[in-house]
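Trainee: Sharing a sequence plus its predicted fold:
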Amino acid sequence: AHQRQAVDARAIDRSLATGVHGLPLMGTGDWNDGMNRVGHEGRGESVWLAWFLCSVVERYAPLAEARGDGERARRWLDARRGWIAALHDAGWDGAWFRRAFFDDGTPLGSSANGECRIDLIAQAWSVLSGASDDAHTKPAMAALEAQLHDEPAGLLRLLHPPLAHSAPSPGYIQAYPPGVRENGGQYSHAAVWALMAQALSGDTEAAWRSFEGLSPAHRAAHPLRGPAYELEPYVMAGDVYGAAPYVGRGGWSWYTGSAAWLHRAATETLLGLAVRGDRLCLTPRVPAHWSGFEMTLRLGGKVFTLRHGTPPADTTAKSSPREPTHHAASGEWIDWRALHDGALLQVDTADVVETSAGGSEA
């Protein structure tokens, strides 16, 4: 564990360099390796990477302090403050966040662009990082909804419009046909992040709609989208195409790590389960048509039932107690060690308290 933390610390150290806009250097790609020519000359900058590093530093600075490396922690936190300032200055396009800057300073993911005018992860991570404010995240998420959500196809596009003739070229992403994979299709990793951001922003209806568009079981069972999907209903697709004549067709199943992300989004973001050491809480962010739910949690050699609202009778575990043995408010942290084996914890929503214990959501 110590060796891993040391490697992680050195990785953060190497990420502190910034370009002329005060944003981290992008090099030959960040999360989106297809954007491998945005910063290949060493000057291009990434808006998304700034959000990501804000989240990373928030988590790792306390570890550095705890290990007696306060100078490194202060250096990281100073960099974080600089990134946040740059994100809300050069990174802000007026109604959403830009995606990057090329080596020559040309913006990407801007209203000035004819292609890739807006990018999904730059908006989603403004929420997930916890480093922005409502004055920026609300219009950014509204722009995501207006420009990247395709309601008839049930898609959240990674970017829009797709790349075809962009100059300068962001990289090999432009070699994909428009609407395929990273080039404007629904790319599952990124769409899950958007789902999480929607839920954390309070738009639980949009978050559930996004879940249904990502879940292979839901998509395959849909009367219109199912026939177009053409993939297994029990395994995640890496992407779903977004351009005619293949709108809605799934691709790259059995190959994507986004299955773990969707599981995390379901349990931690929508159902709202969080466990930190000897504490747990439930902060449900489920759509209004849900009357409630139950979940079974195995922890520390015990089995607990967590209940929110009034679940339908046919979904209630037969072994769960009919009457709660413990109560908690939504978002309230409790010591799970004090719960007995077989306990039923009823989580009430009269006073929703969004709390944090150990960093941002993602």
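Mentor: Arrived safely.
Trainee: For the rest of this, base every contact and every neighbour count on C-alpha atoms.
Mentor: Fine.
Trainee: where along the stretch 251-362 of the chain do the strands fall?
Mentor: Taking DSSP state E, counting those that start in this stretch, the strands of the stretch 251-362 of the chain run over residues 273-276, 279-282, 292-299, 302-309, 326-329, 334-335, 344-348.
Trainee: Turn these into a markdown table, including distance to R249.
Mentor: Putting these into a markdown table (distance: least, Cα to Cα, whole Å) gives the following:
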| stretch | distance to R249 |
| --- | --- |
| strand 273-276 | 32 |
| strand 279-282 | 35 |
| strand 292-299 | 32 |
| strand 302-309 | 36 |
| strand 326-329 | 42 |
| strand 334-335 | 44 |
| strand 344-348 | 39 |
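Trainee: Let me have those strands in a markdown table, extended by mean neighbour count and distance to D203.
Mentor: Listed next are those as a markdown table, based on neighbours: other Cα atoms under 10 Å; distance: least, Cα to Cα, whole Å:
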| stretch | mean neighbour count | distance to D203 |
| --- | --- | --- |
| strand 273-276 | 17 | 18 |
| strand 279-282 | 21 | 18 |
| strand 292-299 | 16 | 17 |
| strand 302-309 | 19 | 19 |
| strand 326-329 | 15 | 20 |
| strand 334-335 | 15 | 26 |
| strand 344-348 | 22 | 19 |
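Trainee: out of these, nearest to E58?
Mentor: strand 273-276 (16.1 Å; Cα to Cα).
Trainee: now that closest one, how far from the centre of its chain.
Mentor: Here strand 273-276 is found 17 Å from its chain centre; the criterion is Cα atoms, centre = their mean, to the nearest Å.
Trainee: other SSEs contacting it?
Mentor: strand 279-282 (3 or more Cα pairs under 8 Å, 6 or more residues apart in numbering; DSSP states H and E).
Trainee: what comes into contact with the strand it packs on?
Mentor: Contact partners of strand 279-282, identified using Cα atoms under 8 Å, 6 or more residues apart in numbering, comprise 271-275, 330-337, 347.
Trainee: The structure to be compared is supplied as follows:
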Amino acid sequence: MHATDRELVDRRHRLARLFTPPFAENGHHDPGYIKAYPPGVRENAGQYTHGCIWSIFAWAALGEADKAWELFDFFNPVGHSISPKAAEHFGVEPYVSCADVYSIGALAGRGGWTWYTGSAAWLYRAGIEALLGFGLRGDHLLVDPCIPADWPGFTMIYRHRGSEYHIQLDNPAGATRGIRDAMLDGAPVGLSGNAARIPLSDDGQQHHVHLTMGSGAPGG
């Protein structure tokens, strides 16, 4: 992952390449159809978004919140349009995920194919599952967030069949990982490693989950 960060992440243009260097059109190696793209475009060493998003999952699994959230910001199209100049260079809609971002020369940082469901779906999953830590496991919900230390917390509402779970997470100690305490409707529930393990029921009721992160938690 340190090699990934060193070789593939381009902070100037807010992107992460699929690989580097690109295959040259007149080169001896033939990896298949990706060589048909110009260097730095789409799968030929551009940011092929839905594949590159997996690095967010990897950094979050390692508990590296700063790395994971930095990449999430890079993949978020809004971040490419923070000024009129940036939006003009990005060149595509700033409110949808794009399949690719060019990575070489004057076009570096320009968006490609937009409204691509693969990249949108994986970016959504990265945010909800890898970063906010939402994990549905049968009749239990595992919550194992990886968040910036300066986040005070967050809230989620999850509808489980006919029931509704209101989840409040607090981070008073400025932790990046690890649940210290977990309560369901005022009663303590168990932990599983870094995660809170919340039993789910289809009783048509509204339930309240309160989670606290802290330095005393595993990985906190």
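Mentor: Arrived safely. Note that the coordinates shown come from a computational prediction; the quantities given were computed from them, not determined experimentally.
Trainee: on that earlier part again, looking at the strands of the stretch 251-362 of structure 1, which is closest to V7 of structure 1?
Mentor: Closest to V7 of structure 1 of these, according to Cα to Cα: strand 273-276, at 23.6 Å.
Trainee: so where is that closest one in structure 2?
Mentor: Aligned by TM-score structural alignment, strand 273-276 of structure 1 corresponds to residues 134-137 of structure 2.
Trainee: same thing with stretch 63-76 of structure 1?
Mentor: Using TM-score structural alignment, none of the residues of structure 2 align to stretch 63-76 of structure 1.
Trainee: Report the buried residues of that stretch.
Mentor: Buried residues in stretch 63-76 of structure 1, counted by 16 or more other Cα atoms under 10 Å: L63, A64, R72, A73, W76.
Trainee: Return the two entries of the residues you listed that lie farthest from one another.
Mentor: Taking Cα to Cα, no two of the buried residues of stretch 63-76 of structure 1 sit farther apart than L63 and W76, at 11.8 Å.
Trainee: about what we covered before: list of residues touching the match of strand 273-276 of structure 1?
Mentor: Contact with stretch 134-137 of structure 2 is made by I128, E129, L141, L142, V143, D144, P145, as judged by Cα under 8 Å, 6+ apart.
Trainee: Tell me which residues touch the second one, please.
Mentor: With contacts defined as Cα under 8 Å, 6+ apart, E129 of structure 2 is in contact with G135.
Trainee: Same question for G342 of structure 1.
Mentor: Contact analysis of G342 of structure 1 by Cα under 8 Å, 6+ apart lists K302, V303, F304, T305, S320.
Trainee: still contacting in structure 2, which of those residues?
Mentor: Among the contacts of G342 of structure 1, the ones still in contact in structure 2 (both residues aligned by TM-score structural alignment, their matches' Cα atoms under 8 Å) are K302, V303, F304, T305.
Trainee: what residue of structure 2 takes the place of the first one?
Mentor: K302 of structure 1 maps onto S163 of structure 2 when the alignment is built from TM-score structural alignment.
Trainee: Around the nearest residue in space to that match that is not next to it in sequence, count how many other residues there are.
Mentor: Nearest residue to S163 of structure 2, sequence neighbours excluded (Cα to Cα, 6 or more residues apart in numbering): G204, at 4.3 Å. G204 of structure 2 has 12 neighbouring residues, counting by other Cα atoms under 10 Å.
Trainee: State the distance from G204 of structure 2 to I82 of structure 2.
Mentor: 43 Å (Cα to Cα, to the nearest Å).
Trainee: For the most centrally placed residue in structure 2, give its distance to T114 of structure 2.
Mentor: Structure 2 has A126 as the residue nearest its centroid, 3.3 Å off, counting by Cα atoms, centre = their mean. Distance, A126 of structure 2 to T114 of structure 2, by Cα to Cα: 18 Å.
Trainee: R11 of structure 2 now?
Mentor: Taking Cα to Cα as the measure, R11 of structure 2 falls 21 Å from T114 of structure 2.
Trainee: before we move on, what about I179 of structure 2?
Mentor: I179 of structure 2 sits 37 Å away from T114 of structure 2 when distances are taken as Cα to Cα.
Trainee: Of the two, give the one with the bigger neighbour count.
Mentor: Each of I179 of structure 2 and T114 has its neighbours counted (other Cα under 10 Å); I179 has more, 29 against 18.
Trainee: you'd agree the more buried one is up against N194?
Mentor: Yes: applying Cα atoms under 8 Å, one finds I179 of structure 2 in contact with N194, separated by 5.7 Å.
Trainee: who touches both of these two?
Mentor: Shared contacts of I179 of structure 2 and N194, counting by Cα under 8 Å, 6+ apart, come down to D144, A217, P218.
Trainee: Put together TSV for these, with neighbour count and distance to D185 of structure 2 on each row.
Mentor: Converted to TSV, these look like this (neighbours: other Cα atoms under 10 Å; distance: Cα to Cα, whole Å):
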residue	neighbour count	distance to D185 of structure 2
D144	26	19
A217	18	21
P218	16	24
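Trainee: With distance to F75 of structure 2 as extra columns, can I get those residues in TSV?
Mentor: Formatted as TSV, the shared contacts of I179 and N194 of structure 2 follow (distance: Cα to Cα, whole Å):
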residue	distance to F75 of structure 2
D144	22
A217	30
P218	29
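Trainee: Name the nearest of those relative to A87 of structure 2.
Mentor: D144 (34.5 Å).
Trainee: residues contacting that closest one?
Mentor: Counting by Cα under 8 Å, 6+ apart, D144 of structure 2 makes contact with L132, G133, F134, G135, R177, G178, I179, N194, A195, A196.
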